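need a 3D model of the sequence below.
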Amino acid sequence: MRRPWCGHAPAGKAARPWYRERSFVRALFTLIGDIRRLAMPYFRSEERWTAIGLLAAVIALELAWVFATVLLNEWNVAFYNAIQDKDFPAFQKQILVFCGLAAGAIGVAVYQVYLKQGLEIRWRRWLTKRYLDAWLSDDVHYRLRLSGDAADNPDQRIAEDVQIFVNRTISVGVGLLGTVVSLFSFSVILWNLSGPLGLKLFGHEINIPGYLFFAALIYAAAGTVIAHFIGRPLVKLNFDQQRYEADFRVDLVRVRENGEQIALLNGSPAEDRKLDGRFSRIFGNFVDLMKAQKRLTWFTAGYNQISTIFPYVVVAPAYFAGQIQLGQLMQTASAFGSVQGSFSFFISSYVTLAEWASVVHRLTGFETAIAKARVGADVPAFGMPREAGSQGLTLRDLDVRLPGGAPLIQTGEIAIDRGERVLITGPSGAGKTTLLRAIAGIWPFGSGTVHRNEDQRLLVLPQKPYVPVGRLDVALTYPRPVDMVPKERLTEILAAVGLPALADRLEEEALWPHELSLGEQQRLAIARALLDAPDVLLLDEATSALDEPSEAALYALLQDRLPHATFISIGHRSTLADLHDRVLHLHGDEAPRTLRPVSTPMFHPPEGGVVPV
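Here you go, the predicted model:
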């Protein structure tokens, strides 16, 4: 089921990143708002009851864990008093009590991890599907690439950032809730155990109730403030590190996919320099990340070491004064450590929080970019009215522009009849491919209308066909399911376009973009067009890698198999004019060029319907 996209980000100017806010409070509230907007749609979705049930179970187990730690804190009194009193029967009893408490705590821990992972993978599945639907629907992925939006590497956003966001949201959110409950529980215990502290100040005696609680609060608060100022650069450094890593991976994939062209151009040294430069950014940023983490680790390691002994230092005077027994000492120290640890949640989780915050910012930016691209999808630049009874295709006052707004092509009104074959010519860089994109309805910059029949189906054959990796029959029938076409039909089509040798490899899985030459890929695309049988076929130099006799035979095959289809081709070969009924030329020495008709001979197809191999 497709998830409707309700991106929260405005389509206008992107919001200021939360970590650049000068006010810490404002930055914190901005971050919390972003987290809420990213997280809440899942808990309002069709999976909400499963999600809420799993979340409730995880929270209940977190509370059970806190309860177990409270019981263990109380157990400390009896256990250590038995040791101090050398009471062996009491010692044995407390060992048995501990075994029961430990068994319960282990069960709670196991099922909390299990259910937390169950919630995580379900949430990730839903959110991944939601982003995939939003990114791939209405050609948003194409619009993002054209706009040069700041949402770089959407593959990383969907594959990696979603996983990190879900994991950190659950772990930090549930952990924070447990910390708050633990803080409340142990604060009550610590307050009751500590009693008042008497101080003389300027001749006045002051009693501070629950002084151990305030000692833990002051210690943790001071540590939190210091940790924040030391570790604040980690957020942006983590953000940049993820971006640099993704850029490096993308360039590695490009080298793998274009290895032959790079080798033919002797471009390996240039690619080596480029990749080395990419990795230099990774290295430099990682060194800065190391330095920032080192500064934070100096503080957190020292803070944690002091935290180990600090409770005993605070409580020891009462023990040595004989006011409490060893059991009360251990209970008080344990409660003090729990309170101080709860107050120190921010310090102990700072690196995780920094990574979480950077992921939130990246996903928020991705949603902003999708929302902006969707505005163009909802209000397309070119009108595409569908008219009943109309058999042809009419271009009416198309004003095709570049992404920056500069005019490129103007058409006036041009009517193309059903079954007519039209060739569009013009100098290189004049915008022929862009015009074809506008006719297809995917170019988002410009104005005008393309009038078509309401039942017309349109197919575009680009110069470099898209051939999916996997089974050949799946690539041939793409994007339709392979089981919709009989195998005999696929075999016949392959033979017709000059690829009979591939008939025995239909079920073979391979890297077909590397297995097949460009000419073979173009033949495969023609076969795909014959299977799809569109009413309008747009050919963007779709036979440029073939020799002229094969090109003529393929056009003859298309005319023979699709006699009522309208063809609109672009190309540079002079022989293409003889394969079309009419030529439209882009006139003008500079943009905006005007599309106007010129005379051309009628197309006389060669005899036969099979393309030579």
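
going forward, measure contacts and count neighbours with C-alpha atoms only.
Noted.

tell me who's in contact with the nearest residue in space to I282 that is not next to it in sequence.
For I282, ignoring the flanking residues on the chain, the nearest one in space by CA to CA, 6 or more residues apart in numbering is Y244 at 5.7 Å. Residues in contact with Y244, defined by CA atoms under 8 Å, 6 or more residues apart in numbering, are 278-279, 281-282.

structure for this one too, so we can compare:
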Amino acid sequence: MFVSFFPKPRLFFPSALLWTVAVMSFWYIFGREAGAAFGLPPLPPGTKPVAGASVFWSGPFLWFDIFFVVATGIFAAFWMVIAPHRWALWSILGSALIVFANYIQVEASVAINNWYGPFYNLIEAALSRSTPVTLAEFYGKIASLGGIVIIGVTLGVGTRFLVSHYIFRWRTAMNHYYMAHWDQLRTVEGASQRVQDDTMRFSTTMESLGINFIESIMTLIAFLPVLLRLSSDVTELPFFGHVPYALVVAVVIWSIFGTGFLALVGIRLPGLQFRNQRVEAAYRKELVHGEDSTERAQPQTVSELFSHIRRNYFRLYLNYVYFNLSRLFYLEVDNIFPYVVLAPNIVAGKITLGTMNQILNAFLQVRTSMQYLINSWTTIVELLSIYKRLRGLDASLQGEPLPKLDARFRDDPLETPW
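As a prediction, the model looks like this:
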């Protein structure tokens, strides 16, 4: 799955993580200020964030773009020299471009959040008649949102197009790799399905799941500082009183609780989904053999194989009942959670309408990014089951024992996976 597309994956991924940590640390300690030497200084402390499309060509933004390109170039050049790989341009530079494109999209969301404050304060002033507001001024505020939306939408569509090509290149690399070793793989149970169907499903699942994961990480990095800044207006939490950085504390604790709770509730689902693919594959294989031989796909055999499918689906349905019940209950409570957190400050009149909307939006962005596992759990379950099947192919190629779950199902397709 990985060696076909990435150079030396067992070293590449840890090195990418370490390089990312090192580069981000350097940026926050020294890098942001270094832009001043090139005429691109950071915003002075206390300056209000830019609430318009001009943020994308401001000095601090352009300096980060340059910094990112240089850091990526150094990392890519290192790997292309020490471990040349056919797919390096896509796997290394393509990955970096996808990350960067998602970063720009998230910055567009931050710019919209910064626009919320003055816009809703303008609405509050107009409704309360505390400050004169002209129609031209109101329409001007709406028009200023247009530039941000155009940039965000255009990048969103372009990123999806890029990701689609990136993922298909990954599938192509897997297909070429497995077919080059077909003589070793043809004896593996369901090898044809794994090479054709599972690589296709792996790539399409990664397309949706991977891009959402990157968006969640970028959103968390971009919006946590925003929420930290807005915490200066909210210093108290219900039942706890004064809490430093109250908004950040509340969203982190709530999201970690929800993620851990639902991961525990759905712990059996990956094994059941994997079992589902195995029994479906066994049934399909018998039917395919029945097309060529009258001795195969006999009623008794087909009935027994389909009973395995029926039994497994019923187990899966039962497990999804309590998982979906827990998930939907948590998400419904999650919708009102920020209002509960802000209640003391709203009732006391300590925040304006614009500030409240900025907080609610930033709160939503951070919660959604931290609840990635909750919102993607069903897709993650499917990806894990596909991974287990493709891992069986990799184990066969490397002369390793079959994964435990694969080996157990070889002997007993109905054995309880947990």
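
so which elements touch whichever strand or helix holds L538 of structure 1?
Following DSSP states H and E, one finds L538 of structure 1 within strand 536-540. Using 3 or more CA pairs under 8 Å, 6 or more residues apart in numbering; DSSP states H and E, the elements in contact with strand 536-540 of structure 1 are helix 432-440, strand 458-461, strand 566-570.

same thing but at 6 Å, please
Here strand 536-540 of structure 1 touches strand 458-461, strand 566-570, going by 3 or more CA pairs under 6 Å, 6 or more residues apart in numbering; DSSP states H and E.

and the last one, which stretch of structure 2?
Following TM-score structural alignment, the aligned partner range for strand 566-570 of structure 1 in structure 2 is empty.

what angle do that strand and helix 432-440 make?
Between the axes of strand 566-570 of structure 1 and helix 432-440, defined by axes from the mean of the first three to the mean of the last three CA atoms, to 10 degrees, the angle is 150 degrees.

what residues in structure 2 pair up with the strand holding L538 of structure 1?
Aligned by TM-score structural alignment, strand 536-540 of structure 1 falls on no residue of structure 2.

the residue nearest to I282 of structure 1 -> structure 2?
Residue correspondence to structure 2 (TM-score structural alignment): Y244 of structure 1 is matched to V279.

look up how far R310 of structure 2 lies from that match.
Using CA to CA, to the nearest Å, we find V279 of structure 2 at a distance of 9 Å from R310 of structure 2.

wait, a helix at A151 of structure 1?
No - membership of A151 of structure 1 in a helix is not supported by DSSP: H, G, I helix; E, B strand; the rest coil, which gives coil.

isn't it right next to T364, touching?
No - applying CA atoms under 6 Å, one finds A151 of structure 1 not in contact with T364, separated by 9.4 Å.

who's more crowded, the two?
Neighbour totals were compared for A151 of structure 1 and T364, and T364 leads with 23 against 18 (other CA atoms under 10 Å).

on that earlier part again, element containing the residue nearest to I282 of structure 1?
Going by DSSP H and E, Y244 of structure 1 is part of helix 234-257.

that helix against structure 2, how far on average?
Here the mean offset of helix 234-257 of structure 1 against structure 2 after fitting is 1.0 Å, by mean CA distance after the TM-score superposition for structure 1.

report the buried residues of that helix.
Of all the residues in helix 234-257 of structure 1, those buried under the rule 16 or more other CA atoms under 10 Å are 234-249, 255.
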